[in-house]
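J.: What follows is a predicted structure for the sequence shown.
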Amino acid sequence: MKYSELVDSVRRRGALETAEQARDTTTAVLSTAAHSLDPADRRALASELPGSLDEAVLVPGQREHRSGSDLVIEVAQRLHTTQERARYLAKAVVDGLRDTDADVVERLRERLDSDLIDLLDAGGQPPQRARSVRAEVPTELSEEEVATALRGLTGWEGDHTGISRTVLLPEEAVTPLVNRVEREARAANDHAHVERVQGGVRFTLRTGRAAVTEPDIQLAERIDRIVEAGPGR
């Protein structure tokens, strides 16, 4: 197993920007998992890892029994991120190990007294939909998250690629409504796609070409309040 190949795989799979971030992520995940191994198994795992990483699993103390969820919580704390993002990063490390030496992952599965590997093998959100990829980039919401958000809105429909609401109202009321919505969108540094339709206007919200993010949901809530308040409010 080559250190550079493992770190590069983790960087790509975890949508990390630098090799240093990938190294820190790999170290955090391996150190956390190592607490669930017997000391002898830690030494065996260390012997299979590149020299730059063997110390990560040589943690002190006896074996600690933890569930996969417990391990994800600790990884989140170590990396100062959310549990959703921590699970994705831990999965990136496991997949990176599998890329470079699949036998190591299978031996880990046998040694770990937890559901960690099964948890990380389960399907998860791709990196751009896992929270906290980069703080300045809005998180793309999953299909399930958008469906949940739509249930709390009025008259909106769509999916994770975009949501729309058609508001029926007299012709003379369309322009004032559109102006108010556009002011709200600018204030929130967002944008509403506006389409005049027969008997009203349709608002469509999405970020980029085809993604719904949390700011889009927040703007939809503002539009609902504007429509509910009525003309001139």
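T.: Thanks, I have the structure now.

J.: use CA for all of it now, contacts and neighbours both
T.: Noted.

J.: Okay, V105 and D95: tell me how far apart.
T.: Taking C-alpha to C-alpha, to the nearest Å as the measure, V105 falls 9 Å from D95.

J.: Tell me which residue of the chain is furthest from the middle?
T.: Here the chain reaches farthest from its C-alpha mean at E172, the gap being 43.1 Å by C-alpha atoms, centre = their mean.

J.: that older thread, so for V105 and D95, which sits in the more crowded spot?
T.: D95 (21 against 18; other C-alpha atoms under 10 Å).

J.: you'd agree G158 is in a helix?
T.: No - counting by DSSP: H, G, I helix; E, B strand; the rest coil, G158 is located in no helix; its state is strand.

J.: about what we covered before: tell me the buried residues in the strand or helix carrying the residue farthest from the centre of the chain?
T.: Here E172 sits within helix 171-187, counting by DSSP states H and E. For helix 171-187, burial by neighbour count (16 or more other C-alpha atoms under 10 Å) applies to V174, L177, V178, R180, V181, E182, E184, A185.

J.: All the strands of the chain, in order from the start?
T.: Counting by DSSP state E, one finds strands in the chain at the ranges 156-159, 162-168, 193-197, 200-205.

J.: Quick one: the ones you listed as a markdown table, columns for distance to H65 and mean neighbour count too.
T.: Shown next, in a markdown table, are the strands of the chain (distance: least, C-alpha to C-alpha, whole Å; neighbours: other C-alpha atoms under 10 Å):
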| stretch | distance to H65 | mean neighbour count |
| --- | --- | --- |
| strand 156-159 | 41 | 18 |
| strand 162-168 | 44 | 18 |
| strand 193-197 | 52 | 13 |
| strand 200-205 | 46 | 20 |
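
J.: got another, please set it beside the one above:
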Amino acid sequence: MRYQHLVETVRGRAALDSTARARAATSVVLTTLAHCLAPADRHRVAERLPGLLAPAVEVPGQRERRHGEDLLVEIGQRLHTTPERARYLGQAVLGVLREEQPDLVDQLRDQLSTDLLDVLAPAGQPAWLAESTRPDVPTRLSDADVAAALRRLTGWTGDRSAISRTVSLPDDRLTPLVNRVQRVAAREFNDHAHVERGRGWVRFTLSTQRGAVTAPDVALAARIDQVVSGFGSGGRPGPAR
């Protein structure tokens, strides 16, 4: 098993945008798992890995007890991403190891608790859960990310495919509101909101052209909330339609 081949395979499997991020993900996943192994088991695993990866599992200290979800939180913190993306990255790393050295993964399975391995079992999650850092390709948010964002916004609903807000206003104020929102979207975000209108209401919908919600969409939604508040609606949601 060659180090560069393993890292590049992880990069492709996790849809990461650089080899450096694939190296970091591979090392962090292995280091976090290593803390859950006894020192002697860490050494045996290190002997089976490419030399450049061995230090990732030769960590000091005694075996630590962790639950599966705690493992995801720790991986996410180390990689500055969410637990859900950490799950996908862990699945990618172990999936590649399983293909390259199935007996090594079997060895880990014997030494780690079922709880830890279950959260990293391959689940066929879409590759975009592995976070992108390219500024021209914003990361698509997961259902959990979108749900958390909706709790911070005013009157928005939706899921990871799109979010929308319907606002009630007198008809003579709808056009100025829509114009203001679209100016903000164009100037500050190089984007636009999809708009639907009816008598006394307007609905703004945000998503990328690929049918997903990204962090810039959430930021634009927050700015729309500010604009709507400035038009005196008090942030009151419009009728469900």
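T.: Yep, that arrived. Not measured: the values here are computed from a predicted model.

J.: What does the superposition give as a TM-score?
T.: Overlay of the two chains. TM-score (TM-score structural alignment, normalised by the length of the first structure): 0.76; 231 aligned residues with a C-alpha RMSD of 3.5 Å.

J.: follow-up on the earlier one: nearest to E144 of the first structure, of the strands of the first structure?
T.: Among the strands of the first structure, the nearest to E144 of the first structure by C-alpha to C-alpha is strand 156-159 (8.8 Å).

J.: That closest one vs the second structure, mean deviation?
T.: On superposition with the second structure, the mean distance recorded for strand 156-159 of the first structure (mean C-alpha distance after the TM-score superposition for the first structure) is 4.1 Å.

J.: And I226 of the first structure, how far from S164 of the first structure?
T.: Per C-alpha to C-alpha, I226 of the first structure is found 15 Å from S164 of the first structure.

J.: cool, and L205 of the first structure?
T.: Distance, L205 of the first structure to S164 of the first structure, by C-alpha to C-alpha: 6 Å.

J.: got it, and Q21 of the first structure?
T.: With C-alpha to C-alpha as the criterion, Q21 of the first structure and S164 of the first structure are 38 Å apart.

J.: which strands and helices sit next to the helix holding E172 of the first structure?
T.: When contacts are defined as 3 or more C-alpha pairs under 8 Å, 6 or more residues apart in numbering; DSSP states H and E, helix 171-187 of the first structure packs onto strand 200-205, helix 214-229.

J.: run the last query once more with 10 Å
T.: Helices and strands touching helix 171-187 of the first structure, by 3 or more C-alpha pairs under 10 Å, 6 or more residues apart in numbering; DSSP states H and E, are strand 162-168, strand 193-197, strand 200-205, helix 214-229.

J.: and K2 of the first structure, which of these is closest to it?
T.: Nearest of those to K2 of the first structure, taken as C-alpha to C-alpha: helix 214-229 at 39.6 Å.

J.: quick check: angle from the closest one to strand 162-168?
T.: Here helix 214-229 of the first structure runs at an angle of 10 degrees relative to strand 162-168 (axes from the mean of the first three to the mean of the last three C-alpha atoms, to 10 degrees).

J.: buried residues in helix 214-229 of the first structure?
T.: For helix 214-229 of the first structure, burial by neighbour count (16+ other C-alpha under 10 Å) applies to E214, P215, D216, I217, L219, A220, E221, R222, I223, D224, I226, V227.

J.: Give me the distance between that helix and the centre of its chain.
T.: Mean-position distance between helix 214-229 of the first structure and its chain equals 24 Å (C-alpha atoms, centre = their mean, to the nearest Å).

J.: Kindly report the same for stretch 84-92 of the first structure.
T.: Per C-alpha atoms, centre = their mean, the displacement of stretch 84-92 of the first structure from the mean C-alpha position of its chain is 8 Å.

J.: Skip the chain neighbours and tell me the closest residue to G51 of the second structure.
T.: Sequence neighbours aside, Y3 is the residue nearest to G51 of the second structure in space, at 7.7 Å (criterion: C-alpha to C-alpha, 6 or more residues apart in numbering).

J.: can you pull the contacts of the one you found?
T.: Neighbouring residues of Y3 of the second structure by C-alpha atoms under 10 Å, 6 or more residues apart in numbering: T9, R23, L49, P50, G51, L52, L53.
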